[in-house]
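Engineer: how would this look folded up:
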Amino acid sequence: MSDQPTRLGPGDAAPAFSLPDADGNTVSLADFSGSAVVVYFYPAASTPGCTKQACDFRDSLESLGAAGYRVLGISPDAPAKLKNFAGAQSLTFPLLSDQDHSVAAAWGAWGEKKNYGRTYEGLIRSTVVVDPDGKVALAQYNVRATGHVAKLRRDLGLDTA
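Structural biologist: Down below sits the predicted model:
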């Protein structure tokens, strides 16, 4: 197995990327220059955990947007699968296809995983918040699908409860 990926931390420059979205259009991080962006990496569309996480982002989209955050979801899925997922779950934020894992690797979200005693390479569920200047403000790796968005909102100071 390979070494653990280099993880991003606060103050790091967010690696540039251009990926196809669910409709096959190219979306680049540079398209969001001047905006804060929540970039989250998830293993596979339409699986229970990933669906829960995506729906939590969907349900928090209005308040995240009001606080100045845009949301981008990235997975290794093909655009057609992302389109079905977005339609089935009424997801209105961009879902991007990183089929060769190059963006996930650059962002520290691809690497060694262990599951049921088996070690393999795969996508590490991760969330990175990029500030309007393109710098990492917050990076969270090995996050849980359930409850992650609520924790992220607290960490960003959006929920005071």
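
Engineer: C-alpha only now, for contacts and for neighbours.
Structural biologist: Noted.

Engineer: Let me see the contact set for the residue nearest the centre of the chain.
Structural biologist: Using C-alpha atoms, centre = their mean, the residue of the chain that lies closest to the mean C-alpha position is residue 40, 1.1 Å off. For residue 40, the contacting residues are 71, 72, 73, 74, 125, 126, 127, 128, by C-alpha atoms under 8 Å, 6 or more residues apart in numbering.

Engineer: Next, the second sequence, to be compared with the first:
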Amino acid sequence: MTDTRLAQGDTAPDFTATTDDGSFTLSEHRGKHVILYFYPAAMTPGCTTQACDFRDSLSALAAAGYEVVGISKDSPEKLAEFREAEGLTFTLVSDPELAVQQAYGAWGEKMNYGKVVEGSIRSTVVVDPDGDVELALYNVKATGHVTRLRRELGVD
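Structural biologist: Next comes the predicted model:
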């Protein structure tokens, strides 16, 4: 099942989800730019590369008014292990029921090693201070994505 993808100007679906150290509710972050990035699995090579790129860009993104939130189907325990192993300092959301990924069009059919499978689609949705989609990128590559995102957002 592939859900509808979001586009610039759409209202970002609100959600509350468990994190590795509590919970996160999107609407509680109104007034800020929130980068929601969806990734398949913590502690895999591509996802680690992407998470570390966000970690290394966090100060520049924060200085420009952006908050980063990573979302996967991993358990809070695995997310805590990922945070510890990689020194991650941004919010990690657990979405084992896939509700958030489906609402954002980040779950569905994708190609994996030449086969069509259903899974997490590496995606990034930037939510503006009013709760609308500022930017939506789907099927992004793990390597170089944060650099591309910073360029598109005008963050040096």
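
Engineer: Now the TM-score, please.
Structural biologist: The TM-score (TM-score structural alignment, normalised by the length of structure 2) is 0.97; 156 aligned residues with a C-alpha RMSD of 0.8 Å.

Engineer: just to revisit the earlier point, for residue 116 of structure 1, see how far away the spatially closest residue to the residue nearest to the centre of structure 1 that is not a sequence neighbour is.
Structural biologist: Counting by C-alpha to C-alpha, 6 or more residues apart in numbering, residue 127 is the residue found nearest to residue 40 of structure 1 once chain neighbours are left out, at 4.2 Å. Distance of residue 127 of structure 1 to residue 116 of structure 1, given as C-alpha to C-alpha, to the nearest Å: 24 Å.

Engineer: Between those two, which has more neighbouring residues?
Structural biologist: Each of residue 127 of structure 1 and residue 116 has its neighbours counted (other C-alpha atoms under 10 Å); residue 127 has more, 25 against 5.

Engineer: what does that one align to in structure 2?
Structural biologist: Per TM-score structural alignment, the equivalent position to residue 127 of structure 1 in structure 2 is residue 124.

Engineer: try residue 26 of structure 1
Structural biologist: So residue 26 of structure 1 corresponds to residue 23, using TM-score structural alignment.

Engineer: and if you look at residue 95 of structure 1?
Structural biologist: With TM-score structural alignment as the criterion, residue 95 of structure 1 matches residue 92.

Engineer: Ok, residue 117 of structure 1 next?
Structural biologist: Per TM-score structural alignment, residue 117 of structure 1 is aligned with residue 114.

Engineer: For stretch 127-136 of structure 1, buried residues please.
Structural biologist: 127, 128, 129, 130, 131, 132, 134, 135, 136 (16 or more other C-alpha atoms under 10 Å).

Engineer: where along structure 1 do the strands fall?
Structural biologist: 18-20, 26-28, 36-41, 69-75, 95-97, 110-115, 118-123, 126-130, 136-141 (DSSP state E).

Engineer: against structure 2, where does the third one fall?
Structural biologist: Read that as strand 36-41 of structure 1. Under TM-score structural alignment, the match for strand 36-41 of structure 1 is residues 33-38.

Engineer: Please enumerate the helices of structure 2.
Structural biologist: 45-63, 76-86, 99-103, 145-153 (DSSP state H).

Engineer: residues in contact with the second one?
Structural biologist: Spelled out, it's helix 76-86 of structure 2. 18-21, 42-43, 48, 52, 88-89, 92-94.

Engineer: Drop anything exposed from those residues.
Structural biologist: Using 16+ other C-alpha under 10 Å, the buried ones in the contacts of helix 76-86 of structure 2 are 18, 19, 20, 42, 43, 48, 52, 88, 92, 93, 94.
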